[in-house]
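Peer 1: What follows is a predicted structure for the sequence shown.
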Amino acid sequence: MKKQISLVALASFFAAPTFAAPETYLVDPNHTYPRFEYNHFGYSNQIQRFNKTSGTIVFDRVARTGSVNVAIDARSVDTGYALFNEHLQGEDFFDTARYPTITYQSTAVRFDGDKPVAVEGNLTIKGITRPVTLTLSSFQTMPHPILKKDALGANASARIKRSEFNAGKYAPNVSDEVTLSIAVEALKQ
């Protein structure tokens, strides 16, 4: 009889569903730099970045769900040239005096098996919100070798038209289509 009880208990243990709670990660501002790329008068593709990003990423591997909530300080735009930084912060482009923050809030995360492959959400620039899907070219969770805590990293990209965000000055000479690419790392809380 004892053997039967032990087998029943063991079988019920392995049959019980595994429950994992969603894990929250804070964006690491020292390893997260959203970039944007555009064609400049047909001469070359220029790549600029933002230096200040914050936010949270929630990830539940078992339930295959997640969410992303990111804020980019538009005043931190960095072209390597102070005068051009000021130009991009002006009314024709980011208008940082009135809209200092760019935000992205997810509405869904798409998975292929256990890995997220895309994040659907809303991008807000200059107070204008548009749906944007970020495609993930890489995604990784693992213990951070130096900080000794769980970390998450991803590379995401999307294409948008800047004119849809009231920032289309000089198009088509400076391309209306802009490629966004975001290298993000986040630490588990």
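Peer 2: All right, it came through fine.

Peer 1: Please count neighbours and contacts with C-alpha atoms only from this point.
Peer 2: Noted.

Peer 1: OK, contacts around A183?
Peer 2: Contacts for A183 were tallied using C-alpha atoms under 8 Å, 6 or more residues apart in numbering; they are 31-34, 153-156.

Peer 1: Same question for T141.
Peer 2: Contact analysis of T141 by C-alpha under 8 Å, 6+ apart lists 150-153.

Peer 1: Which helix or which strand is home to it?
Peer 2: strand 128-143 (DSSP states H and E).

Peer 1: Enumerate the positions of that strand that are buried.
Peer 2: Buried residues in strand 128-143, counted by 16 or more other C-alpha atoms under 10 Å: 129, 132-136, 141.

Peer 1: picking up where we left off before, I'd like to know which of the contacts of T141 are buried.
Peer 2: 150-153.

Peer 1: Included below, for side-by-side comparison, is a second structure:
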Amino acid sequence: MRKSLFALTAVAALFAGAAQAQSANYAIDPTHTFASFEISHFGAAVNRGRFDKKEGTVQFDKAGKSGKAEITFDVTSVNTGTPAFDKHLQSADLFDAAKHPTMKFVSSKFVFNGDKVASVEGQLTLLGKTGPLTLKANQFNCYDSPMLKREVCGGDFEATIDRTQWGMNYGVEWGFPKNVRLVVQIEAVKQ
């Protein structure tokens, strides 16, 4: 009888702990969230750009060490600082913004190292094709924002992708590299 009571108490405590560990919803803060890309230009310089318009949500459970994210980037908002280059990037040669005005990252797996997010695994949809993408966390933290009076979580992430996996082949025959470095800064505000 005593063992049964102990087992029942342990199961009840387990369920009570599971009920307390709930994910919270966060909204992307567009003033602190950017996706940038870098690609070598014939080994002489590095072309860089970013997407200025984005939206998304994150579900995050610190105690349960899990999370989900869905972030959409408007490729018509690509910004390199050179309008003519932006226009070429939006053309059918590269992002084909007329047919594919957005790219989306959807993740259902956050990988932890201790209490910190180490990486986020998911799927990137670009040019109508979806493929795996893992964003490695260079840093990650949650803090109470003194201005917003709410919790904010975010980090600095990076990955290198082979752009031809998504059908972006422009310039490969001339020597432009297939590999593109992605740098994603994200902060999201608890709702």
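Peer 2: Yep, it's here. Keep in mind it's a predicted model, so treat the numbers as computed, not measured.

Peer 1: Once they're superposed, tell me the TM-score.
Peer 2: Overlay of the two chains. TM-score (TM-score structural alignment, normalised by the length of the first structure): 0.88; 176 aligned residues with a C-alpha RMSD of 1.6 Å.

Peer 1: related to what we said a few turns ago, make a markdown table out of the contacts of A183 of the first structure and add secondary structure and distance to S44 of the first structure.
Peer 2: Output for these, formatted as a markdown table (DSSP: H, G, I helix; E, B strand; the rest coil; distance: C-alpha to C-alpha, whole Å):
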| residue | secondary structure | distance to S44 of the first structure |
| --- | --- | --- |
| H31 | coil | 27 |
| T32 | coil | 25 |
| Y33 | strand | 21 |
| P34 | strand | 20 |
| G153 | strand | 29 |
| A154 | strand | 27 |
| N155 | strand | 23 |
| A156 | strand | 22 |
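
Peer 1: Can you flag the buried ones in those?
Peer 2: Judged by 16+ other C-alpha under 10 Å, buried ones among the contacts of A183 of the first structure: 32-34, 153-156.

Peer 1: and the two most separated of the contacts of T141 of the first structure?
Peer 2: D150 and G153 (10.4 Å; C-alpha to C-alpha).

Peer 1: Show me the longest helix that occurs in the second structure.
Peer 2: For the second structure, the helix with the greatest residue count under DSSP state H is helix 2-20.

Peer 1: ok, average deviation of the helix or strand following that helix from the first structure?
Peer 2: Per DSSP H and E, helix 2-20 of the second structure leads on to strand 24-28 as the next helix or strand towards the C-terminus. With mean C-alpha distance after the TM-score superposition for the first structure, strand 24-28 of the second structure departs from the first structure by a mean of 0.7 Å once superposed.

Peer 1: tell me which residues of strand 24-28 of the second structure are tucked away?
Peer 2: Applying 16+ other C-alpha under 10 Å to strand 24-28 of the second structure flags 25-28 as buried.

Peer 1: quick one: terminal-to-terminal distance for stretch 107-116 of the first structure?
Peer 2: Start-to-end span of stretch 107-116 of the first structure (C-alpha to C-alpha, to the nearest Å) is 14 Å.
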